[in-house]
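Q: Need coordinates for the below:
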Amino acid sequence: MTTAQPSQFTGYAAAWSIVFVWSFWLIVSRVASGSGLTIYDLAAMRYGLASIIAVPLSLYYKPWRGLSLVQIAVISFILGPIYILCVFSGFLYAPAAHGGIFMNGLLPLISLGFGLALFKARPSPRQLFGGALILISAVVLARDGAALISPDAWIGDLLFVIGAVFFSSYVILSERWSITAMQVIFCGTVVNAVLYLPIWVLFLPSGLADAPTGPLILQAIYQGFVPNLIGLIFIAHASRTIGNANTSSILAGVPGVGALLGVLILQEPLSPLGIMALVLLTVGLLISVRRRRPVAV
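A: Predicted structure coming up:
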């Protein structure tokens, strides 16, 4: 019986860490409105606090080298305020579980659509079957959320889908352009901080001054540093050591873990039909991602 090499062990550990990092981010973002912070404050934390680390790294590595102005502008826009404000707005209407379902869960389906529309890449039967399972489960979960939680939950679901479209565009372009992790940090954090923070300070509503200390610290740490810096490093390490296929398969657990945490921590309702649809969604994700070839280690 063979055992995993140390590098593979750390790769699997990094991939599973990301599942919990993203799943807890769903919970933290869902409860943000109760802290008195606005969605504009959360976006400012995401870009501004992360820049404390991102700016020195960018000055050292100079990641703008090798990128054209068009590439910098496109990646910065895709990962910019429109994307993240749609996502944060979604949590005002829909439960945390729906964030994982409609952002992470729909990524393979949206990527198939982009591939077919832009690059004439015809999906395989496996991809079509996995995509069909994802679509059916998403529709069922959307109806379940509207019935159990709020008739306006569909608004949040739609905003999450818009966020997924943005993120799927980033995934496709980063692969096509061979964007490095440091280039993502530079475009997604530093450039957007320079553009967004002055607008936030001068024109956008803020609850920063009145927010309780505990929730403020939680949101600052998680929105500012965890998903977009630590998460990015973990994903890069997992992809290098265990390959994209294994990493993607593990990350397919985000919707399920997010839904479970929503039930346990936030007492968000999930019906038996919703549980069945969530299982179907996970199966569809696994079918969709297993086709990917691992990257060279």
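Q: C-alpha from now on. contacts and neighbour counts both.
A: Noted.
Q: which stretches of the stretch 51-200 of the chain form strands?
A: Defined through DSSP state E, counting those that start in this stretch, the strands belonging to the stretch 51-200 of the chain form an empty list.
Q: Could you also give me the structure for this second sequence? I'd like to compare it with the first:
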Amino acid sequence: MLAPPPASTRPAILGWLAALSSVSIWAVWAVATRHAVTHDLPPAAIGLFRFGVPALILLPFAWRIGLFPMGLGLFKGLALLGSGAPFFLIVASRHAICSGGRDRPLLPGTMPFFVALIGWFVFGERLAAVRVLGFALILVGIAGIGGHGVFFAGNGAWRGHLLLLAGAFLWGIYTHAYRRSGLTAYQGAALIGLWSFLILLPFGAPPLVRALGDGLTGPMLLQALLQGFVAGVAGIVLYGIAIDRLGASRAAALAPLGIILAALLAIPVLGEIPSPAAWIGIILATLGVVLASGIVGQPLSGAAASKGGR
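A: Now for the predicted structure:
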């Protein structure tokens, strides 16, 4: 029988598992959101499911810390909230106004860059050369997977690009804000869910009532499960655990794996075979994730991650 890993490495192992699980959840969330806003419901109505379910399930945590937790501060509170209703509306609006999907890799692909840049410019965090190389390979891989239209496209596609980049930037801010908030993963998810639900309620309730009258109960229940419980509770909590165990930029570095998973899942599910350039992009992005995550090099213990936060 193999001996269990040393106690000092267990937090890091749990962090990697949490990060990989959250990446898989976000890949499913992206598909579910795109389908919903282009077929059944407007973004604000879907947002009520996305945040109402976690607000209800995690209500005891929000009740314990209150709507305005002591010591959090206005800036950190707004930075946390940015990953809630604002982030959701920005990304969902992009899916609603842009039919093309070649730029979708921009969101998970650039999020680690924003996390790393914010950490570097704002908090003075330094990155090893091997991790910088990893980020560069991720960027090249994104271009290969998404094709020419990821960065260069006409017909007003730049608006969709800006929306996805804005969403990635908000998520980068949230990653660092949560890291320094003093909240647990459950408390952070509860606070974001409750505030976002209250913000979206006046805008999402009327179309939700109309959808019920139109007989869309089935799609609504599916969105409640995928958006609310899977993404809103499990995804946010797991990502928070990954940040706690690994640090901000290491947890974020695994986000591009969602692009790779989506491309591979599209083969059996949608019958979409990646082009040769996309296969090269998948390989380069995978290698980039390995390098950017900090796995290569000196092993990182949970204690080190919690101190460095990089």
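Q: Flag every buried residue along stretch 47-66 of the first structure.
A: By neighbour count, with 16 or more other Cα atoms under 10 Å as the criterion, the buried positions of stretch 47-66 of the first structure are 47-51, 53-55, 58, 63-64.
Q: Stretch 87-98 of the first structure too?
A: Neighbour counts using 16+ other Cα under 10 Å place 87-98 of stretch 87-98 of the first structure among the buried residues.
Q: same thing with stretch 135-153 of the first structure?
A: The neighbour-count criterion (16+ other Cα under 10 Å) identifies 135, 137-138, 141-142, 144-146, 153 as the buried residues of stretch 135-153 of the first structure.
Q: could the buried residues of stretch 87-98 of the first structure go into a markdown table alongside distance to A220 of the first structure?
A: Output for the buried residues of stretch 87-98 of the first structure, formatted as a markdown table (distance: Cα to Cα, whole Å):
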| residue | distance to A220 of the first structure |
| --- | --- |
| V87 | 17 |
| F88 | 14 |
| S89 | 18 |
| G90 | 19 |
| F91 | 17 |
| L92 | 18 |
| Y93 | 22 |
| A94 | 22 |
| P95 | 21 |
| A96 | 19 |
| A97 | 22 |
| H98 | 23 |
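Q: Quick one: the buried residues of stretch 47-66 of the first structure as TSV, columns for distance to L109 of the first structure too.
A: Conversion of those to TSV gives the following (distance: Cα to Cα, whole Å):
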residue	distance to L109 of the first structure
Y47	28
G48	32
L49	33
A50	30
S51	32
I53	34
A54	32
V55	35
S58	34
P63	31
W64	31
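Q: Which of those residues fall in helices?
A: 50-51, 53-55, 58 (DSSP state H).
Q: Go through those and say which is closest to A209 of the first structure.
A: Distance to A209 of the first structure, by Cα to Cα, is smallest for A50 among these, at 20.0 Å.
Q: and which of the buried residues of stretch 87-98 of the first structure is nearest to A296 of the first structure?
A: V87 (32.8 Å).
Q: Enumerate every residue touching the counterpart of A277 of the second structure in the first structure.
A: In the superposition onto the first structure, A277 of the second structure corresponds to L273 when matched by TM-score structural alignment. L273 of the first structure sits next to 140, 144 when contact means Cα atoms under 8 Å, 6 or more residues apart in numbering.
Q: With the second structure overlaid, report how far the helix or strand hosting L273 of the first structure is off on average.
A: Secondary-structure assignment from DSSP states H and E places L273 of the first structure in helix 272-289. Once superposed with the second structure, the aligned residues differ from helix 272-289 of the first structure by a mean of 1.5 Å; criterion: mean Cα distance after the TM-score superposition for the first structure.
Q: Now that helix: buried residues?
A: Applying a neighbour-count criterion of 16+ other Cα under 10 Å, the buried positions in helix 272-289 of the first structure are 274-275, 277-289.
Q: what's the closest non-adjacent residue to V230 of the second structure?
A: I25 (6.9 Å; Cα to Cα, 6 or more residues apart in numbering).
Q: Can you tell me the element whatever residue of the first structure lines up with the one you found falls in?
A: In the superposition onto the first structure, I25 of the second structure corresponds to V21 when matched by TM-score structural alignment. For V21 of the first structure, the enclosing helix or strand under DSSP H and E is helix 6-30.
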